[in-house]
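Q: Predicted structure and sequence below. I'll ask about it afterward.
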Amino acid sequence: MTKPGAPPRDRPGAQRRRRRRGPSAYAVLVALAALAGIMLIPFLVVVFNALKTPQEYTSKGPLAPPSGFDFDAISDFWDRVDFGHVLFNSVLVSGSVAVLAVLLSVFNAYALGIGRIKGRIWLLALLLLANTLPQEALVYPLYYLAKQFGIYDTRLSVIIVFTVVQSAFGTYLLSSVMSAFPRPLLEAARIDGANRWQVLWRVVVPVVRPTLSVLLVFFFVWTWNEFLIPMVFLISNENQTVSVALGVLQGQRLMDATMSSAAALLGLLPTVVFFLIFQRTLSRGLTAGAIK
């Protein structure tokens, strides 16, 4: 017990944390800052070249910073591919896939992890095998099905395909999480009169919400970066996503180095903004399982 007016004593945990902060901790911090700076170099090079004129790029090279801010390359690329509409397509496809794949993963994992349906081990093994299949092996069967159902060259076809593909991984991950769900908590909810639907949304989902937020971010970014299947399924300009528009324009050799950098910058910025917005959600979801 401390005397009145005496400074409060630090708790043992705080003293241990203070003692751990030595030269090694600062060395690790400096090393991480240096690594982050090295990883940002390609992004800075892209920004530099996107703000140059073709003449300045030719005379000074790709690594020199721009002498001014020239937005002609960005403006020309925006108008050439109608980037506003292409960006809307990517946001619509990626956002829809992220939400629908998380919902489908929750329903599947609830049946496999908590419902304990028969053959769950074989179903999980099948989902794990589906995650290892290359997309090249899926292109023709999916193309044939899309033609048969009349949804080829529509954004709906890509949304359906990637919702199923992404939910295979989400189901496998969530089923392992839900299989370790506390059974007394489920039994208490059932004793209180909750049905299966209420147990799912009022008991299970609030507990696994950090994992769901991580899956939502990952599904959005993964779908945004997809190229092969959208390139095969979205052949018209009005349905193309950002990655497909960039690839098609590069293949036609209609861009110089500055416009290519502008295209890369415009294609990268939405995912960076999305990641920065949900950074805290992602970090909380990744560390939630380590804290009881």
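A: It's in.
Q: use CA for all of it now, contacts and neighbours both
A: OK.
Q: My read is that Val93 contacts Ile159, right?
A: Yes: counting by CA atoms under 8 Å, Ile159 is a contact partner of Val93 at 5.8 Å.
Q: this is the comparison structure:
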Amino acid sequence: MGWTEDGTGAPRQPDGRRQALLPCTLGFPPKRGGGASNKPSSIIHIPAFLSNRVCLRKQANPIHSIPIRSSLESCRALTVVVVVAPASDTPIFVQATGLPSGWEVRHSNSKNLPYYFNPSTKESRWEPPSGTDSETLKHYMGTYHSSASLRPDGQGQQEGKIRASHLLVKHRDSRRPSSWREAQITRSKDDAMTIILGHEARIRSGATSLGDLATTESDCSSSRKRGDLGFFGKGDMQKEFEDAAFALKPGEVSHVVETASGLHLIERLE
């Protein structure tokens, strides 16, 4: 397409204007009559796409859209884009993740959870990196990493291990004050306590379940699995969390448990 890279790795248009990367993930067009659930927000032919100073670039396997910096926010707002190549009528769906340049969402087979990975630096983390667009990431994760698509692996309980789910509310003094919901968490511990006590009251009243609340309100990436942490044994978790979880009977929900990660409600599943 006539795009080049300069020494900094920032793509430039032929006229020299520098671009910024917006990571995206390749999706697939719906089949006719298939009742596709996620319709694109717009269909753009390549010439029109380029005239808006946006194009596609393939890097290491993921598909990236490249808007100019001044248009970055408006481009992020367009979470689903369809591009029709000039030589084909087959659209390519591109779903923005909201992550900073160079980052992508991957899936951990061992923990059955999504995580964030930077192929260039080889850095991986459970929480979104700084500079993440939280709303775009929330939309993306809800579409591709929701609890509906991430199910327990069905393995039986291992000896000496239990299975539990939790709901985590972080605060500014948490060990990592960021989450998939908020790139930078600024609430105080008192505010976090007020929030989680409200969640506990709703659960105990029967108005909702811990799993349902965890899906939308938990600051842990396990929210994609309704807070399910799978099976774990002694020494696998922080001591305060572990002690509270092992003290529960299956089906019981703990009161608020405080760890270095934040404030938790724990439900023992098995």
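A: Alright, I've got the coordinates. Treat the numbers as computed from the prediction; the structure is a model and nothing was measured.
Q: Overlay the chains and give the TM-score.
A: Overlay of the two chains. TM-score (TM-score structural alignment, normalised by the length of structure 2): 0.20; 88 aligned residues with a CA RMSD of 5.8 Å.
Q: top helix in structure 2 by residue count?
A: Of all the elements of type helix in structure 2, the one with the most residues (DSSP state H) is helix 189-205.
Q: List the buried residues in that helix.
A: In terms of neighbour count (16 or more other CA atoms under 10 Å), helix 189-205 of structure 2 has its buried residues at Lys189, Ala192, Met193, Ile196, Leu197, His199, Glu200, Ile203.
Q: what would those residues look like in CSV with distance to Val80 of structure 2?
A: Output for these, formatted as CSV (distance: CA to CA, whole Å):
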residue, distance to Val80 of structure 2
Lys189, 36
Ala192, 33
Met193, 36
Ile196, 33
Leu197, 37
His199, 33
Glu200, 36
Ile203, 35
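Q: element containing Asp79 of structure 1?
A: Assigned by DSSP states H and E, Asp79 of structure 1 belongs to helix 72-81.
Q: And that helix, how far out from the chain middle?
A: Here the centre of helix 72-81 of structure 1 is set off from its chain's centre by 27 Å, with CA atoms, centre = their mean, to the nearest Å.
Q: Following the chain past it, name the next helix or strand.
A: Following helix 72-81 of structure 1 in sequence order, the next helix or strand is helix 83-109 (DSSP H and E).
Q: elements contacting that next one?
A: Under the contact definition 3 or more CA pairs under 8 Å, 6 or more residues apart in numbering; DSSP states H and E, helix 83-109 of structure 1 sits against helix 155-179, helix 209-224, helix 242-251.
Q: Throw the ones you listed into a markdown table and include distance to Thr287 of structure 1 and mean neighbour count, thanks.
A: Below are those laid out as a markdown table (distance: least, CA to CA, whole Å; neighbours: other CA atoms under 10 Å):
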| stretch | distance to Thr287 of structure 1 | mean neighbour count |
| --- | --- | --- |
| helix 155-179 | 14 | 21 |
| helix 209-224 | 9 | 21 |
| helix 242-251 | 32 | 19 |
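Q: Dump those into a markdown table; add distance to Gln279 of structure 1 as well.
A: As requested, those are arranged in a markdown table below (distance: least, CA to CA, whole Å):
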| stretch | distance to Gln279 of structure 1 |
| --- | --- |
| helix 155-179 | 20 |
| helix 209-224 | 9 |
| helix 242-251 | 23 |
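Q: For Pro270 of structure 1, see how far away Val81 of structure 1 is.
A: Distance, Val81 of structure 1 to Pro270 of structure 1, by CA to CA, to the nearest Å: 16 Å.
Q: so what's Ala101 of structure 1 up against?
A: Residues in contact with Ala101 of structure 1 (CA atoms under 8 Å, 6 or more residues apart in numbering) are Phe162, Thr163, Val164, Gln166, Ser167, Gly170, Phe219.
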